[in-house]
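S.K.: let me see the structure of the following:
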Amino acid sequence: MTSIAHVMIPHGFGGAEKHVVELAGFQADDHQVMVILGPGEDGGVGARHLAEALDPRVSVVWLPARLRTAALFWKLLALCPDIVHAHLNTAARRVLRCRPGCPRVVTLHNGFRAGLHDRFDGIIRIADYQARLIPAAARQRSITVHNWVLPLTGGLSRADARAALGLPADAAVIGGMGRLEVGKGFDVLVAAYARLRAHRPDARLVLFGQGAEMAALRDQAAQLALGDGVLFAGFRPDVRRYLPALDLGVVASRHEPFGLTLLEYADAGVPVVATRTEGPLEILGTDHPFLCPPDDAPAMADILRAALDGRVPVPPIDLTRFRPEVQMGRISALYAQLTGAPSSVSA
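M.R.: So this is what the prediction gives:
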């Protein structure tokens, strides 16, 4: 049994945080697992959501808001894990400063940063394209482990999901979900939706999530006179239950390293419109008909209209390689290589 310490200082609750919750839960089948959490720029909201979602077999260790590096050093010294796995850059910097005396692994949730990630003993890429961004010496210590999506269970029917959200049964419903921040491009999606309404007055837009851009997005919707056409549904831990309400799911990011929401839409049977950014290109392929340039509201509006009107066939997305049973073995093998312990896989 290996003692594993995941370290994360979330600034919200999104794809990276969901991944840590599920990874720690799978590993708890065979190992002693702890997640060391500290409050991020959101005042600790994301960290609390993450802690509440963890498997009860996973231990939660809290860092204070101040002097987090010193606190992490003493926590790791007392806990003596066999491996430390950092997630997101804030945690990665603190793990490096602590020099915990055991192998250190980092996952590139937001891309590679020279001088930071190349100092880790093991590097987990979330997509194959990231290998091109890593210098040759560090690339030899890296592997690809795609983010995964668990099959949806307990989802609502289309009618029940729409009723729960207060949406008309016969509306054309477009959805976006994630942290409401500039990089996720929700302002572009709102602008595209405003253009779409001229042709599809029956269309509605639902935004799931919370974040720093919430007030700005509400102001934008008001300035565009969108009225009740835009529903701000807020953060919902069980958001996937409501996805059957959608006719289209949108990933509008200006930069998207992976795009877990894309997989969640696909698993719910919802066609996907995405920006032509790194993650969606790897998942969907370059010839997917519902790709548009980032930061281009007119182009996105045209694609939304074509998709809703049925003028372009909806291609299926093969989720086989994005299931945990395919990916977990790679993480286990990397840990075993670094610690010298036998590899074990549960998913």
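
S.K.: please make it C-alpha for all contacts and neighbour counts, starting now.
M.R.: Fine.

S.K.: three-state assignment of residue 61?
M.R.: Three-state call for residue 61 (DSSP: H, G, I helix; E, B strand; the rest coil): strand.

S.K.: didn't it look like it was pressed against residue 35?
M.R.: Yes: judged on Cα atoms under 8 Å, residue 61 makes contact with residue 35 at a distance of 6.1 Å.

S.K.: so how far does stretch 178-187 reach from one end to the other?
M.R.: Criterion Cα to Cα, to the nearest Å; first-to-last residue distance in stretch 178-187 is 13 Å.

S.K.: same thing with stretch 169-178?
M.R.: For stretch 169-178, the end-to-end distance is 24 Å (Cα to Cα).

S.K.: chain center to that stretch: distance?
M.R.: Once both centres are worked out by Cα atoms, centre = their mean, to the nearest Å, stretch 169-178 turns out to sit 20 Å from its chain's centre.

S.K.: any buried residues in that stretch, and which?
M.R.: By 16 or more other Cα atoms under 10 Å, the buried positions in stretch 169-178 come out as 171-178.

S.K.: same check, this time on stretch 4-13
M.R.: Under 16+ other Cα under 10 Å, the buried positions of stretch 4-13 are 4-13.

S.K.: ok, now stretch 321-336?
M.R.: Applying 16+ other Cα under 10 Å to stretch 321-336 flags 322-325, 327-336 as buried.

S.K.: tell me the one of those residues nearest residue 68?
M.R.: residue 335 (25.6 Å; Cα to Cα).

S.K.: coming back round to it: pipe the buried residues of stretch 321-336 into TSV and attach distance to residue 281 per row.
M.R.: Output for the buried residues of stretch 321-336, formatted as TSV (distance: Cα to Cα, whole Å):
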residue	distance to residue 281
322	15
323	18
324	21
325	23
327	20
328	23
329	25
330	23
331	24
332	27
333	27
334	26
335	29
336	32
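
S.K.: for the comparison step, fold the sequence that follows:
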Amino acid sequence: MRALSIVHVVFSSRIAGGEHHCIDLANAQAALGHTVHVIGPAGSAVRHALDPRVSFHGLHLPLLRGARVKRLAARLGADIVHGHLGPACKATAAATSSARVGTLHVGYKTHHHARLDALVCVNSAQVDRLKDFGGLHRVIYNWAPERSSGTCASKAPSGSLRMEFGIPATAPVIGCVGRLHAAKGMHTLIQAFQRHAPADAHLVLIGEGPQRAELEALRGEDKRIHLLGFRWNVDELLGEMDLYVSSSREEQFPLAILEAMRARLPIVATATLGAREMLDPAQSAIVPVDDAPAMGQAIAAALEERHRNARQPVVYDMDRYDRSTAVRATLALYQDVIARQGATVQGLAGLSVEDARG
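M.R.: From the prediction side, this is the model:
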């Protein structure tokens, strides 16, 4: 495969699942010798998580982003422009001099994705929702992101979670990672925890977002519930937990579940598209969305089982979620899009010649 010039576009200032995926993909592609750029807001935290071989281009104002992405991609000689999340995919569609790809981190929307040349579906259910899409598509599963030891990771608090919050060594710890937003369902998780978890259990919420004040109010005086804010050392924190809970109302392919699987934790998850595709019901508890009693009962049962089997790790089949396989599949999709565009151009040129002869 020849070296490509690849431009990723992600318009988030914070880092959550889709941004993590973009960062890790860009870093992996640069490590393989491709020329990789990322376009995002000038003050984005994404910039500091990128490999030094990846160039970041900051946009200072959120105006005319499609036209600016188009000009910048042309100046950089981009073979591929790859959008992540809806607004970035919409801007990517304007880069008509390059092959345009989008990843469906959230889901297909005609006004964001229909004009792209190819789409990466992160679960198989998304394929059935591409009825008006005429480009290529592939199902390429995400992977648990690599946690670099670079600038951002070095700023993360390190050491014992239990020591930081005074949690006894024998107390069960339940964790959840995600943005503090209503879509993540953490208010339901707090309710489920308070009503059904053992009295000595602790709940750790890792992430930041607009719902923090609401969640703090819901927590009240319960000292067992800890809102850690954003942390980079997620793998280290998961290593001290007894149970992971994904409480989201909607998830296409949650990276946090993959991280919990990599940590070999038992998992309770709401029945989102992503969780249903990723988890085997024989190994994990899948409960209805927004159902605090069902979630709470599943948490209590999982902790009881965890105690009964002496914290035996859960071994998940992670072969489908291999980073190098997914990176290669993404690059292969790029090549297919480029080849398809080349064939179209040649076909149009042939038609022009025939027209001229006629």
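
S.K.: need the strands for the first structure, in chain order.
M.R.: 3-8, 32-37, 59-62, 83-87, 104-107, 122-125, 142-144, 172-177, 203-208, 230-234, 248-251, 272-275, 291-292 (DSSP state E).

S.K.: wait, residue 96 of the second structure sits on residue 70?
M.R.: Yes: with contact defined as Cα under 8 Å, residue 96 of the second structure counts as touching residue 70 (7.1 Å).

S.K.: just want to know which of the two has more residues nearby.
M.R.: Higher neighbour count among residue 96 of the second structure and residue 70: residue 70, with 20 against 16, using other Cα atoms under 10 Å.

S.K.: just give me the match in the first structure for the more buried one.
M.R.: In the first structure, the residue matched to residue 70 of the second structure (TM-score structural alignment) is residue 73.

S.K.: which non-adjacent residue is nearest that match?
M.R.: residue 98 (5.1 Å; Cα to Cα, 6 or more residues apart in numbering).

S.K.: thought residue 71 was touching the one you found, still the case?
M.R.: No: between residue 98 of the first structure and residue 71 there is no contact under Cα under 8 Å: 9.5 Å.

S.K.: who's in contact with the aligned partner of residue 40 of the second structure in the first structure?
M.R.: Correspondence of residue 40 of the second structure to the first structure, assessed by TM-score structural alignment: residue 37. Going by Cα atoms under 8 Å, 6 or more residues apart in numbering, residue 37 of the first structure touches 7-10, 47, 60-63.

S.K.: how near is residue 37 of the first structure to residue 315 of the first structure?
M.R.: Distance, residue 37 of the first structure to residue 315 of the first structure, by Cα to Cα: 40 Å.

S.K.: just residue 293 of the first structure next, same as before
M.R.: Residue 293 of the first structure is 19 Å from residue 315 of the first structure, by Cα to Cα.

S.K.: those two: who's more crowded?
M.R.: residue 293 (16 against 12).

S.K.: trace that one over to the second structure, please.
M.R.: Under TM-score structural alignment, residue 293 of the first structure pairs with residue 288 in the second structure.

S.K.: same question, residue 125 of the first structure
M.R.: Aligned by TM-score structural alignment, residue 125 of the first structure pairs with residue 121 of the second structure.

S.K.: residue 289 of the first structure reaches residue 312, doesn't it?
M.R.: Yes: Residue 289 of the first structure sits in contact with residue 312 when judged by Cα under 8 Å, with a separation of 7.4 Å.

S.K.: more neighbours: those two, which one.
M.R.: Taking other Cα under 10 Å, residue 289 of the first structure and residue 312 do not tie; residue 289 has more neighbours (18 against 13).

S.K.: could you report the separation of that one from residue 192 of the first structure?
M.R.: 17 Å.

S.K.: which residues touch residue 10 of the second structure?
M.R.: 19, 22, 38-40, 83-85, 88.

S.K.: one step back: hang on, the match of residue 70 of the second structure packs against residue 84?
M.R.: No: in this structure residue 73 of the first structure lies outside contact range of residue 84 using Cα under 8 Å: 11.8 Å.
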